[in-house]
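Asker: sequence isn't available, so here's the structure alone:
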């Protein structure tokens, strides 16, 4: 008889793993209190800097954790610092607690054993993420994240169009070609030497390639030729229909946007779903411009934060990473008056109260809803972009 309470107690502990997770997180919160997190982040955008300052105020008030932004011009600066500390034998007490990291630097740090983790599963707000193996929150430029970095903001490839001149925009690359034939000279893309022009090619490649999954592996000669053959056939037909017969291209996204504003073209493109709404507010685009993503999904680029292996304030860094995933934080970041950065959260995992945070945001006719952006497509391996731009230049420049 006396074994029953013991069995019951054991059964309760086995059936309640969340209790252990909650205890572990409470311990993290206790250790984090009073810590100052040195967040190394690109400092070239004032709205982002203001958001980080706001986040510092919030985590200080809620958790007793301070944020000190170390403004970078290049993420490699922070990576170099961590490498130097490891070479000097500084295994703890490091100067970098959190890094806004990008794919190549993440891969470098991961391969060199410079990252703390995996830690994402410890974050209570990770329950709002899609962490399935092929999701954009689980893969960073084809590198599996494996819990060593945490998402915090999303960029996504979209098109902007003037609804007064174009009632139904083309929602796929094949339909775009048909539309361009009927409307010669009304579409173009930035020069492929520019990131936005290269992204347009990558978006088309994902749709047209016989096996899009092959784009996640490094490009070989045979794979490249097979995957890109439909792309070049499509582009051969598209190019003569482009603005100025495809003989010249706007230098970048801003130049293409100016063509849209001037009425020379009907469609432009961006990697920021809020960019058109912001431009309308600033008088740089007409009120009739609208934003959309392609029906088959759009390339997405998630920004992550990572914790170095020797961070002095690992607990505080985890608290900040978890705070960045709070639905109210994500909604604040998505506010077009704040950052206009779309949420990394999976809307299917949000309750009614969390969804209401987003529906209550300031809106604009040009601002798409989260659900309008569709599926997030993974970036191809970096080698594909290099080969694409080189092959495009070989084929189409004199």
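Answerer: Thanks, I have it. For clarity, every value in this text was computed on a predicted model and none was experimentally measured.

Asker: from here on, just use CA atoms for contacts and neighbour counts.
Answerer: OK.

Asker: can you show me the helices along the stretch 201-350 of the chain?
Answerer: For the stretch 201-350 of the chain, helices defined by DSSP state H, counting those that start in this stretch occupy the ranges 221-238, 253-261, 275-281, 314-324, 327-334.

Asker: so which of those helices is nearest residue 77?
Answerer: Comparison of the helices of the stretch 201-350 of the chain against residue 77 by CA to CA identifies helix 314-324 as nearest, at 18.8 Å.

Asker: what angle separates that closest one from helix 327-334?
Answerer: 70 degrees (axes from the mean of the first three to the mean of the last three CA atoms, to 10 degrees).

Asker: now for the helices of the stretch 201-350 of the chain, which one comes closest to residue 174?
Answerer: Once the helices of the stretch 201-350 of the chain are compared by CA to CA, helix 221-238 is nearest, at 8.0 Å.

Asker: quick one: buried residues of the closest one?
Answerer: Neighbour-count burial for helix 221-238, with 16 or more other CA atoms under 10 Å as criterion, is recorded at 224, 227, 228, 230, 231, 232, 234, 235, 238.

Asker: let's bring in a second one:
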């Protein structure tokens, strides 16, 4: 069979023909995907991410005949519950969810219940650009082995966003309690039902717990109280000095960023090291906005996409997942004028032409170098986030 040549993106890089033994299978996937519409269920709370997904759909439709429709979610659990309901109803094919942006507890839930198609991710042609060695970020999701049931697409690191002309952040999360006491009402975090709110709590938990290694094991009745006791002491001190006395919280990070820009609070939060640079480029934050990583590093993970077991357009979903891993796509995504998310690709696996795409990207005084972010802290086992949010809600929700 003749090699299938992938057309060049407008970014200027053509992917080579695939010479691996499974090329015939991938050619069949491309053929089956033509004309499919992939319903990509993804958090819809960020306009730049939504625009990037729309761009992905334009590209895959032009190149492969695969359309993408984003189903915008406020919570990934919405899509998970839909798949659960379809399985309970015996709908083992023709499902309504083709691709899902997923991480952590939701991945654990779907994987453990047999709700995912796969393994497929390691067999994607562009998976060759990833570090898939044991222990790498691309093969573990919140300590849960990926095992090919989801595919990487963007890198995330927890950062605080602030205006350097107005304030200087404390070095640590622990120091936020003293900062808030000296600046009452000027600090908040997103609602903990939102992943950025729960990540704010987890970042503090990792720093404050006596033995961070315990967080890599499942949370249990036996280990939870001891591991979280210093965290709850810290939060009890912090809460009265939060915005509106810690009685209410912004819905998500985008709302909090607007509050930062309006001068209502002094910090935003993001999982994107390019958050300040991107917001400056959009005119959403002043030129003096910067990102801060707590001393000792911050939580980092990879965002993945997965395909439900009953996806109606599985081949199209695989094509989209593979397209997300193209070096040209990853470079476009990392552009601070587009999305600004750091690439998930292993630089050592890129050739000179591919590396040149990243070297040519625009920079900004507000954009940190990867080495400036400090160590990447491992995500706790997914059960810690679930239990932490549950206990927080019991304590602080009337």
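Answerer: Yep, it's here. Treat the numbers as computed from the prediction; the structure is a model and nothing was measured.

Asker: any idea what the TM-score comes out to?
Answerer: Taking TM-score structural alignment, normalised by the length of structure 1 as the basis, the two superposed chains have a TM-score of 0.75; 372 aligned residues with a CA RMSD of 3.9 Å.

Asker: picking up where we left off before, quick one: closest of the helices of the stretch 201-350 of structure 1 to residue 128 of structure 1.
Answerer: Per CA to CA, nearest to residue 128 of structure 1 of the helices of the stretch 201-350 of structure 1: helix 327-334, 8.3 Å.

Asker: now the helices of the stretch 201-350 of structure 1 in CSV, with distance to residue 109 of structure 1?
Answerer: Listed next are the helices of the stretch 201-350 of structure 1 as CSV, based on distance: least, CA to CA, whole Å:
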stretch, distance to residue 109 of structure 1
helix 221-238, 28
helix 253-261, 31
helix 275-281, 32
helix 314-324, 16
helix 327-334, 27
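
Asker: out of the ones you listed, nearest to residue 84 of structure 1?
Answerer: That would be helix 314-324 among the helices of the stretch 201-350 of structure 1, by CA to CA, at 18.9 Å.

Asker: gap between the closest one and the chain center?
Answerer: 19 Å (CA atoms, centre = their mean, to the nearest Å).

Asker: just stretch 264-276 of structure 2 next, same as before
Answerer: Relative to its chain's centre, stretch 264-276 of structure 2 lies at 15 Å (CA atoms, centre = their mean).

Asker: then stretch 61-81 of structure 1?
Answerer: Counting by CA atoms, centre = their mean, stretch 61-81 of structure 1 comes out at 19 Å from the chain centroid.

Asker: give the buried residues for it.
Answerer: 63-67, 69-72, 75-76, 78-79.

Asker: repeat that for stretch 199-219 of structure 1.
Answerer: Neighbour counts using 16+ other CA under 10 Å place 199-209, 214-216, 219 of stretch 199-219 of structure 1 among the buried residues.

Asker: got the end-to-end distance for stretch 295-315 of structure 2?
Answerer: With CA to CA, to the nearest Å applied, stretch 295-315 of structure 2 spans 44 Å between its terminal residues.

Asker: apologies, that question was intended for stretch 8-21 of structure 1.
Answerer: First-to-last distance for stretch 8-21 of structure 1 - CA to CA - comes to 20 Å.

Asker: also stretch 229-248 of structure 1?
Answerer: Rule used - CA to CA; the end-to-end distance of stretch 229-248 of structure 1 is 23 Å.

Asker: re earlier: for residue 394 of structure 1, find the nearest of the helices of the stretch 201-350 of structure 1.
Answerer: Nearest of these (CA to CA): helix 221-238, 11.9 Å.

Asker: from the chain's centroid, how far away is that closest one?
Answerer: In terms of CA atoms, centre = their mean, the centre of helix 221-238 of structure 1 is found 27 Å from the chain centre.

Asker: name the helices or strands packed onto it?
Answerer: Applying 3 or more CA pairs under 8 Å, 6 or more residues apart in numbering; DSSP states H and E, one finds that helix 221-238 of structure 1 contacts helix 173-182, helix 195-208.
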